[in-house]
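Trainee: just a sequence and a predicted model for now, questions to come.
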Amino acid sequence: MTAPEWIAVDWGTSHVRVWAMNGATILARRDSDQGMGRLHASEFEAALLTLLGDWLDTAPVPLPVVICGMAGARQGWHEAPYIPVPCEVPVHGVAVPTKDARLNVRILPGLSQAKPADVMRGEETQIGGFLASQADFDGVLCLPGTHTKWAHISAREVVSFRTFMTGEMFALLSQQSVLRFSTADGWDKAAFLDGVADGMGRPAGFAAELFSLRARDLLEDPPKGHARARLSGLLIGLELAGSRPYWLGQDVVVLSDDSLGQAYVAALDAQGAVVRSAATEGVTLAGLVTAFKAG
């Protein structure tokens, strides 16, 4: 392999991805389950060195390493303080002291919002990568996940954003509540869209609708995947009701390349929103490339 010029790192809570880079060209990639949630601050450097492995044999010294994500959290490797919005996506990272002189590590900061109180860490790099190829975008980016983000973008700035814990609530309800006996794998698109409509239109009945999922499973033997899809729809419907000021009448891009992103696109499309999608891995790496070039 050609000697890497620098290393791009996306360090999440549960996983970490590293790319050996030559400019904007990917030379190789490695993945690990050594996310922030499994490491003490003193263990990050060793985890990174393990991932880099033989890449260090021919790399320049010191080797530039640009990191986004949870490695910069207070509980991570080295805290990279939040930058308040409105602001452009940060491209200058916080220098991290290392024991190994072969490394020159920088961690990108996250974004914060005072009212209503909110933070993001990692998603800002995805936003920066998206804007690297669509600098004139003026609208809203939706970043689905455990904690879904809605960000208003204008004049290359993140103007405001809002986080919804929809993914975490789905996991808790489908895996740890009585609904775990009913939410088997599978998907029913019609049930999902009905759930979206009910979550948006009748939010006061949400808790009752949840128990109806279990009761219907016991009494009617619905099609496989019905309860799981409807639960997802109810939760996303509640989210769309709460995030309406972000997506109504706006150009919306869902940054996701998986089934969850497709669900958000379908839910928004059913509400008549102008929506399209873009893959997340490409924009994450593009954001890291932008930060590396910024120096």
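Mentor: Great, that's in hand.
Trainee: going by C-alpha atoms from here, please, whenever you check contacts or count neighbours.
Mentor: OK.
Trainee: ok, and the closest non-adjacent residue to G167?
Mentor: T146 (4.0 Å; C-alpha to C-alpha, 6 or more residues apart in numbering).
Trainee: what's the helix or strand for the one you found?
Mentor: If you go by DSSP states H and E, T146 is not part of any helix or strand.
Trainee: can you list the buried residues in stretch 108-117?
Mentor: Under the neighbour-count criterion of 16 or more other C-alpha atoms under 10 Å, stretch 108-117 has L108, P109, G110, L111, S112, Q113 buried.
Trainee: thinking the fifth one is in contact with I83, fair?
Mentor: It stands for S112. Yes: using C-alpha atoms under 8 Å, S112 is in contact with I83, at 5.8 Å.
Trainee: here's the one I want to compare it with:
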Amino acid sequence: MVSPNWIAVDWGTTRLRVWAMNDSEVLENRSSDKGMGSLDRDGFEPALLELVEDWLGDRPVPVIACGMVGARTGWVEAEYRPTPCTPLDPLRATRPVVRDPRLDVHILPGLSQIDPPDVLRGEETQIAGFIAQNPDFQGTLCLPGTHCKWVIISNGQVEGFHTFMTGEVYALLSRQSVLRLTIGDAKPDLPGFLEASAQAATNADMAAAGLFPLRAAALLNGMTPEQGAGRLSGLLIGSELAAAHPLWHGRRVIIIGAPELSALYAQALTQAGADAHQMDGGELVLAGLTAAASALTRTP
């Protein structure tokens, strides 16, 4: 019988992950495919209860949640805290109305930036987990994904950030443009990736100029889908590095994300002369949620 004193929740667009916690100790973890994108507003509490109901006793259990559950189309919209600021302030969490009195749900706020306009939601918890483990870090965090976040960290605060839609652009081009006939779901070839990323990192115009030649090379030169995927990924990530140059040049960069994608960013950044290091972000969400729960527990 698992009896947590709080429950950690990472609720993204496609996945829901929960951990039964005793302070910082994980008692059990579970997941489902009931992400925010598949639920209407009335579906969130039942989806959560499906995973955690047998962890609940007779008293309310604090549930600390992050991610797209707090989006405008989520369970309830959580605020965006303006930067510069610390990555988390659990005292400003949003508390949705629940039917089951055993649930005491706190949805953590995201972060915002006015100039240029930008927002992030979910990544702030990974950032908080990283800072909890590396309190003296000064530099840049790169969080690749569908939307890649570049985050400037100084004195335990998020000073500013910038979002690039590189992953989404890659998905659209490889699956919905003429390049779908060349690339499809192929995995990127590393030599092609490194060559193209080096070209685009010094000349961002290469990203646009080099797209149709990928289709032509498949027709005329027998370029494989893997080679095409490598070059497309390299052109897009290299162009991103060119635009993000002020965010990483002369700074220490930690890349946090899924291992395969993070490895591509790490190699492209190292090739471009950056001081870049890769880190698995899987445990950082839980570290950030634990820091938030600890802060709530300390509150009188």
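Mentor: Yep, that arrived. Being a predicted model, the structure only gives us computed values, none of them experimental.
Trainee: ok, back up a step: redo the buried residues of stretch 108-117 of the first structure as a markdown table? Include distance to E124 of the first structure and secondary structure.
Mentor: Output for these, formatted as a markdown table (distance: C-alpha to C-alpha, whole Å; DSSP: H, G, I helix; E, B strand; the rest coil):
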| residue | distance to E124 of the first structure | secondary structure |
| --- | --- | --- |
| L108 | 9 | coil |
| P109 | 9 | coil |
| G110 | 6 | coil |
| L111 | 7 | strand |
| S112 | 10 | strand |
| Q113 | 13 | strand |
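Trainee: for E123 of the first structure, state which of those is nearest.
Mentor: G110 (8.0 Å; C-alpha to C-alpha).
Trainee: distance of that closest one from S182 of the first structure?
Mentor: 38 Å (C-alpha to C-alpha, to the nearest Å).
Trainee: trace G74 of the second structure over to the first structure, please.
Mentor: If you follow G74 of the second structure across to the first structure using TM-score structural alignment, you land on G76.
Trainee: scan the second structure for its longest helix.
Mentor: helix 225-243 (DSSP state H).
Trainee: following the chain past that helix, name the next helix or strand.
Mentor: helix 245-248.
Trainee: need the contact partners of that next one.
Mentor: Defining contact as C-alpha atoms under 8 Å, 6 or more residues apart in numbering, one finds that helix 245-248 of the second structure is touched by T140, W150, I152, A274.
Trainee: that helix vs the first structure, average distance?
Mentor: Here the mean offset of helix 245-248 of the second structure against the first structure after fitting is 0.5 Å, by mean C-alpha distance after the TM-score superposition for the first structure.
Trainee: show me what secondary structure element comes after that helix.
Mentor: Defined by DSSP H and E, the subsequent element after helix 245-248 of the second structure is strand 252-257.
Trainee: next, the mean deviation of that following strand compared to the first structure.
Mentor: Strand 252-257 of the second structure sits 0.6 Å off on average (mean C-alpha distance after the TM-score superposition for the first structure).
Trainee: run a quick neighbour tally on V169 of the second structure.
Mentor: V169 of the second structure has 15 neighbours, counted by other C-alpha atoms under 10 Å.
Trainee: look up how far I237 of the second structure lies from it.
Mentor: From V169 of the second structure to I237 of the second structure the distance is 10 Å (C-alpha to C-alpha).
Trainee: coming back round to it: helices or strands up against the longest helix of the second structure?
Mentor: In terms of contacts (3 or more C-alpha pairs under 8 Å, 6 or more residues apart in numbering; DSSP states H and E), helix 225-243 of the second structure is packed against helix 166-176, helix 190-202, helix 206-209, helix 212-220, helix 259-271.
Trainee: just the terminal-to-terminal distance for stretch 36-55 of the first structure.
Mentor: Start and end residues of stretch 36-55 of the first structure are separated by 22 Å (C-alpha to C-alpha).
Trainee: show me how far that stretch is from its chain's centre.
Mentor: 21 Å (C-alpha atoms, centre = their mean, to the nearest Å).
Trainee: what does stretch 3-18 of the second structure give?
Mentor: On C-alpha atoms, centre = their mean, the centre of stretch 3-18 of the second structure falls 16 Å from the chain's centre.
Trainee: list the buried residues in that stretch.
Mentor: Using 16+ other C-alpha under 10 Å as the test for burial, stretch 3-18 of the second structure gives 3-13, 15-18.
Trainee: most widely separated two among those residues?
Mentor: Those two in those that are separated most widely, counting by C-alpha to C-alpha, are S3 and T13, at 27.8 Å.
Trainee: what's the burial count for the closest residue to S294 of the second structure other than its chain neighbours?
Mentor: Using C-alpha to C-alpha, 6+ apart and skipping residues adjacent in sequence, the residue nearest S294 of the second structure is D23, 7.6 Å away. Using other C-alpha under 10 Å, D23 of the second structure has 16 other residues around it.
Trainee: touching, D23 of the second structure and A8? I think so.
Mentor: No: if you go by C-alpha under 8 Å, D23 of the second structure and A8 don't touch, sitting 10.4 Å apart.
Trainee: hey, what's in contact with both of these two?
Mentor: With C-alpha under 8 Å, 6+ apart as the test, D23 of the second structure and A8 both reach T290.
Trainee: could you pull out the helices for the stretch 1-150 of the first structure?
Mentor: 44-52, 55-58, 123-133 (DSSP state H, counting those that start in this stretch).
Trainee: which parts of the last one count as buried, going by neighbours?
Mentor: Of the residues in helix 123-133 of the first structure, those with enough neighbours to count as buried (16+ other C-alpha under 10 Å) are E123, E124, T125, Q126, I127, G128, G129, F130, L131, A132.
Trainee: what's the average distance of it to the second structure?
Mentor: Helix 123-133 of the first structure versus its aligned partner: 0.3 Å mean (mean C-alpha distance after the TM-score superposition for the first structure).
Trainee: now that helix against strand 251-255, angle please.
Mentor: 120 degrees (axes from the mean of the first three to the mean of the last three C-alpha atoms, to 10 degrees).
Trainee: how close does the residue most central in space within the second structure get to L111 of the second structure?
Mentor: The residue lying closest to the centre of the second structure (C-alpha atoms, centre = their mean) is E123, at 4.9 Å. Distance of E123 of the second structure to L111 of the second structure, given as C-alpha to C-alpha: 9 Å.
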